[in-house]
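Novice: I'd like to go over a predicted model; first the sequence, then the structure.
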Amino acid sequence: MENCLSHPKTLTLPSPPSSSSKPQLTHNFSPKPTFRFNNPLLIKPAKGGLCCRRRPLSVIASAGASHCEFSSLNSPLEPRSLAGKFLSNVLQNHRQLFHIAVTEELKLLADDREAAVTRMVLSTDSDEACLHRRIAQLKEHQCEIAVEDVMYMLIFYKFSEIKVPLVPRLSRCVYNGRLEIWPSKDWALESIHSLEVLEMVREHIYAVIGLRANSSVTDGWATTKIGQSLVGQIYVASILYGYFLKSVSLRHHLEKSLSFTDHDLQLGHRTQFHLQDMSTYGFTNLLFGCFSNKQSIVQGPTSQEGKFEGLRCYVMGFHPESLQGCAKLRSKEAVKLVESHSCALFGEGESGSFESDDFILTSFSSLKRLILEAVAFGSFLWETEDYINNVYKLKEN
């Protein structure tokens, strides 16, 4: 099913200069402050400044050759806000202006929220205090939905940069109880990780589904029967694992670059403990499956020469509280987005639940594709949170 967005009138935006090169992806989503986003949907008020006036966008679904068809903008979760629909339109038709549009939308949302809170505070002792408090609550809710959409579109953009389409709603991909996802795009999904992170991702895949990195094509296309609810749980756990790997790998790189050798620095006292202790901090063998064959955790380096162990040993030496902090989603918006995306991918209709007892027949290759996508989603989510929080203050989780 291919989703395309239509507009009542043609959207006209200024074309980029002919000498400009194709925009490159940056991991920190750095905006371009010297260029103002200018289009018919943004009008200048009398006293200057920009305000956004968007016409409603309609979503049109058209049947393709396959219900599980990948398209340029085909994702399981559709934008719910005007900001999200507007950005999806920009991404399709004016990709070179996407980051500028995102920055403008975030600024507008931040201003709208701040203005509503200011009015509420100023009217505290007036007869309209209750009204303005309710308005501020509604505005806060609207901004939450809009920011989740902006976050989702940024993640979608990151996937499009590596030319990997998100897997559409799985109910469209299951035929006669069998699920197959093609093309796999494994190489592209693995290319976003460093060698150390990729090694841990592959170990995670092996721990979850038993498919090794050097498995043959025959092994990959072998089929297995698995519950739909379990597939959903694996997907969510893999998102959290990708988020965790992004966070901890950046910390590892920072510590190495600063040549820290003291074990009692602010990253937390590093000590030896057993893997089963992780469960008391909300970590399961499913999430940290790559360590499931370890009986004990390797202690941090004792050498004073400034030499650091690899990422895996670095992670295993973390204090439990520091480990938990790296794996925890930092914002409430991110928590809701993971829930919404996962339910849209695995859920049926509008129920928003993928707790199904039905079993499906699928190949190990398709399961690997889902896990690699989930890990990449988590990694991109960490970067997106970091970018958005610089413009629009997210709620701490």
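Specialist: Here it is on my side, so go on. Residues are numbered from 1 along each chain as shown.

Novice: Please make it C-alpha for all contacts and neighbour counts, starting now.
Specialist: OK.

Novice: Show me where the stretch 201-350 of the chain has its strands.
Specialist: 223-227 (DSSP state E, counting those that start in this stretch).

Novice: now the helices for it?
Specialist: 217-220, 228-257, 311-316, 320-327, 332-346 (DSSP state H, counting those that start in this stretch).

Novice: Check which helices and strands the last one is in contact with.
Specialist: If I follow you right, that is helix 332-346. The contact analysis (3 or more CA pairs under 8 Å, 6 or more residues apart in numbering; DSSP states H and E) places helix 332-346 against helix 129-161, helix 228-257.

Novice: cutoff 10 Å now
Specialist: helix 129-161, helix 228-257, helix 364-388 (3 or more CA pairs under 10 Å, 6 or more residues apart in numbering; DSSP states H and E).

Novice: quick check: angle from the second one to helix 320-327?
Specialist: Following axes from the mean of the first three to the mean of the last three CA atoms, to 10 degrees, one obtains 110 degrees for the angle between helix 228-257 and helix 320-327.

Novice: So which other helices or strands are in contact with helix 228-257?
Specialist: helix 195-209, helix 311-316, helix 320-327, helix 332-346, strand 359-363, helix 364-388.

Novice: The shortest one: which residues count as buried?
Specialist: Within strand 359-363, the residues that qualify as buried are Phe359, Ile360, Leu361, Thr362, Ser363, counting by 16 or more other CA atoms under 10 Å.

Novice: now the angle from that strand to strand 223-227?
Specialist: Going by the same axes, to 10 degrees, strand 359-363 makes 150 degrees with strand 223-227.

Novice: Strand 359-363 packs against which elements?
Specialist: On a contact count with 3+ CA pairs under 10 Å, 6+ apart, strand 359-363 meets strand 174-175, strand 178-179, strand 223-227, helix 228-257.

Novice: For Arg136, give me its contacts.
Specialist: Not Arg; residue 136 is Ala. Contact analysis of Ala136 by CA atoms under 10 Å, 6 or more residues apart in numbering lists Asp112, Arg113, Glu114, Ala115, Ala116, Val117, Thr118, Arg119, Met120, Val121, Cys130, Gln142.

Novice: Give the burial count for the closest residue to Lys368 other than its chain neighbours, as a bare number.
Specialist: Sequence neighbours aside, Ile205 is the residue nearest to Lys368 in space, at 6.7 Å (criterion: CA to CA, 6 or more residues apart in numbering). Using other CA atoms under 10 Å, Ile205 has 23 neighbouring residues.

Novice: Ile205 and Ser238, how far apart?
Specialist: In this structure, Ile205 and Ser238 are 9 Å apart, going by CA to CA, to the nearest Å.

Novice: And for Val102?
Specialist: Distance from Val102 to Ser238, by CA to CA: 27 Å.

Novice: between those two, which one's more packed in?
Specialist: Taking neighbours as other CA under 10 Å, Val102 and Ser238 compare with Ser238 leading, 28 against 24.

Novice: here's the one I want to compare it with:
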Amino acid sequence: MARLYHRLKATDVRSLTAPGRYPDGDGLYLKVSPTGAQSWVFRFRDRVTGRDRNKGLGPVRLVTLPRARELARQCQTELRAGVRLIDDERAERARARMAGATRLTFGECVAETIASKAAGWKAGSKSEGQWQSTLQTYAGHLFERPVESVTTDDVLAVLKPIWDTKTETASRLRERIEAVIAWAKARERFTGENPARWRGHLDSLLAKPSKVKVVRNHPAMPWQQMFTCMQRVKARDSDASRALQLAIMTATRISEVVGSRWKEFNFEEGIWTIPADRTKKGRALEIPLVGPLRNHVERIPRTGEFLFPGHGKHPTLSTEAVLKVLRKLVPEYEVTTHGFRSAFRDWASEATSHDDKTIKMAQGHAIADKTEKAYRRGTLLAKREALLRDWWEHCDTPPSRPTLKSVA
């Protein structure tokens, strides 16, 4: 019967030079590389992954056959004790490297994480301030702690007090803490699993955000009331009312309107191009500049770079100024400027036959499939122009029955 253990002899070790693995038994193999180099490996089945793995035990020139067998027996003992030979060893080496390296605090990692992301944020973005503010406000007590000392309990202590009452803020805060620790882990300043990760970890300890928070949509003007509302907006002579009218006519975000520059308007081609760095989705948006919309823009006084210049330190009109005027014009509704985008969407879906993709593209939303790329540019603009012309006609057409009361 063939021996299952101690198959190799010292003379075999010296004579085996062909590339391959030669078993000695009990998981010990003599490995000969294509270059002829000889080394010992312990081969075992990982109980977690189910895969065969090799743990190096050293070169033959330094480790004798008896010593290799002794090391293999130690590996078998550790396996029976539940030790993950390679992963635990790597973790220990990583901890040793961290102990010898300069320790970073959680606050230092926050600063480095923000700096690494800054290049990807749009010019004038508030992201940097928002990251710094939320982390300092809710996790400020962790800033002086070594980042490797942050645990799941620390993360929960930050999140739990606001998880039910400020769910959206708490969810963003968790993502930012996770990003900070991920940065530290990539720089070998943190070992182990990320304590702020959601899937497979915090999702077992905290309620799903969508189950906690009450979604509050922006109050919208009923689309049936748009005629009287638009008449009130047109009757007021101010930058705020003109900006509001432009936002309503184009169904764009008020921030995209108040920040508009004259150079974005190409009157020859009849297109208003909102550059990517001024849109929420980070994609340029083209709006047909025709008919009533063109007439409205051409009537806006030119006093500088911006259509709606600001005062003092502010280069442009503020969104709050527009909202303030809106509330005066339509006091009977708690409507917001963003709510007119909802009114546009509701009208287009309920009262027209325009396709859903055209409606979404008109508002700068992403399309799930490749339709946007498949359409020719001219076709896209033609469809959106038809949609906007119908919207303008709706806003300028008196309803068949009384709606809002007139106000002075």
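Specialist: Great, that's in hand. Since this is a predicted model, take the numbers as computed values, not measurements.

Novice: And the TM-score between them?
Specialist: TM-score for the superposed pair, counting by TM-score structural alignment, normalised by the length of structure 1: 0.21. Supporting figures: 142 aligned residues with a CA RMSD of 7.1 Å.

Novice: among the helices and strands packed on helix 332-346 of structure 1, which is nearest Gln324 of structure 1?
Specialist: Gln324 of structure 1 sits nearest to helix 228-257 of all those, at 9.0 Å, using CA to CA.

Novice: ok, which stretches of the stretch 301-408 of structure 2 are helices?
Specialist: 319-329, 339-351, 356-362, 371-374, 377-395.

Novice: on that earlier part again, quick check: the residue nearest to Lys368 of structure 1 touching Leu372?
Specialist: Yes - between Ile205 of structure 1 and Leu372 there is a contact under CA atoms under 10 Å: 8.2 Å.

Novice: Mutual contacts of the two, please.
Specialist: The contact lists of Ile205 of structure 1 and Leu372 share Ser238, where a contact means CA under 10 Å, 6+ apart.

Novice: Any chance of the helices of the stretch 301-408 of structure 2 in JSON lines with mean neighbour count and distance to Arg73 of structure 2 as columns?
Specialist: As requested, the helices of the stretch 301-408 of structure 2 are exported to JSON lines (neighbours: other CA atoms under 10 Å; distance: least, CA to CA, whole Å):
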{"stretch": "helix 319-329", "mean neighbour count": "16", "distance to Arg73 of structure 2": "73"}
{"stretch": "helix 339-351", "mean neighbour count": "19", "distance to Arg73 of structure 2": "71"}
{"stretch": "helix 356-362", "mean neighbour count": "18", "distance to Arg73 of structure 2": "66"}
{"stretch": "helix 371-374", "mean neighbour count": "11", "distance to Arg73 of structure 2": "63"}
{"stretch": "helix 377-395", "mean neighbour count": "17", "distance to Arg73 of structure 2": "71"}
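
Novice: So which of these is nearest Val13 of structure 2?
Specialist: helix 371-374 (64.7 Å).

Novice: Against which helices or strands is that closest one packed?
Specialist: Counting by 3+ CA pairs under 10 Å, 6+ apart, the packing neighbours recorded for helix 371-374 of structure 2 are helix 356-362, helix 377-395.

Novice: got a markdown table for these, with distance to Ala240 of structure 2 too?
Specialist: Below are those laid out as a markdown table (distance: least, CA to CA, whole Å):
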| stretch | distance to Ala240 of structure 2 |
| --- | --- |
| helix 356-362 | 23 |
| helix 377-395 | 19 |
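
Novice: Go through these and name the closest to Ala348 of structure 2.
Specialist: helix 356-362 (7.1 Å).

Novice: which element follows whatever helix or strand Ala72 of structure 2 lives in toward the C-terminus?
Specialist: Using DSSP states H and E, Ala72 of structure 2 maps to helix 65-80. For helix 65-80 of structure 2, the following helix or strand on the C-terminal side (DSSP H and E) is helix 85-100.

Novice: what angle separates the helix holding Ala72 of structure 2 from helix 85-100?
Specialist: Using the same axes, to 10 degrees: helix 65-80 of structure 2 against helix 85-100 is 90 degrees.

Novice: The helices and strands packed on helix 371-374 of structure 2: which one's closest to Met226 of structure 2?
Specialist: Closest among these, using CA to CA: helix 377-395, at 5.3 Å.

Novice: Show me what the closest one is packed against.
Specialist: helix 226-235, helix 239-250, strand 285-288, helix 291-298, helix 339-351, helix 356-362, helix 371-374.

Novice: can you redo the ones you listed as JSON lines with distance to Val257 of structure 2?
Specialist: Output for those, formatted as JSON lines (distance: least, CA to CA, whole Å):
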{"stretch": "helix 226-235", "distance to Val257 of structure 2": "15"}
{"stretch": "helix 239-250", "distance to Val257 of structure 2": "6"}
{"stretch": "strand 285-288", "distance to Val257 of structure 2": "12"}
{"stretch": "helix 291-298", "distance to Val257 of structure 2": "11"}
{"stretch": "helix 339-351", "distance to Val257 of structure 2": "13"}
{"stretch": "helix 356-362", "distance to Val257 of structure 2": "15"}
{"stretch": "helix 371-374", "distance to Val257 of structure 2": "24"}
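
Novice: looking at these, which is closest to Cys109 of structure 2?
Specialist: strand 285-288 (36.1 Å).

Novice: quick one, helices of the stretch 51-200 of structure 2?
Specialist: 65-80, 85-100, 106-118, 127-139, 152-163, 167-186.

Novice: Of those, which is nearest Ile248 of structure 2?
Specialist: So among those, helix 127-139 is nearest, using CA to CA, at 27.2 Å.

Novice: for the helices and strands packed on helix 377-395 of structure 2, which one sits closest to Glu112 of structure 2?
Specialist: Among those, the nearest to Glu112 of structure 2 by CA to CA is strand 285-288 (32.9 Å).

Novice: sorry, back to before: out of the helices and strands packed on helix 371-374 of structure 2, the one nearest Arg327 of structure 2 is which?
Specialist: helix 377-395 (18.6 Å).

Novice: Now do that closest one against helix 226-235, angle only.
Specialist: Using the same axes, to 10 degrees: helix 377-395 of structure 2 against helix 226-235 is 90 degrees.

Novice: Could you tell me the angle between the direction of helix 377-395 of structure 2 and that of helix 339-351?
Specialist: Using the same axes, to 10 degrees: helix 377-395 of structure 2 against helix 339-351 is 100 degrees.
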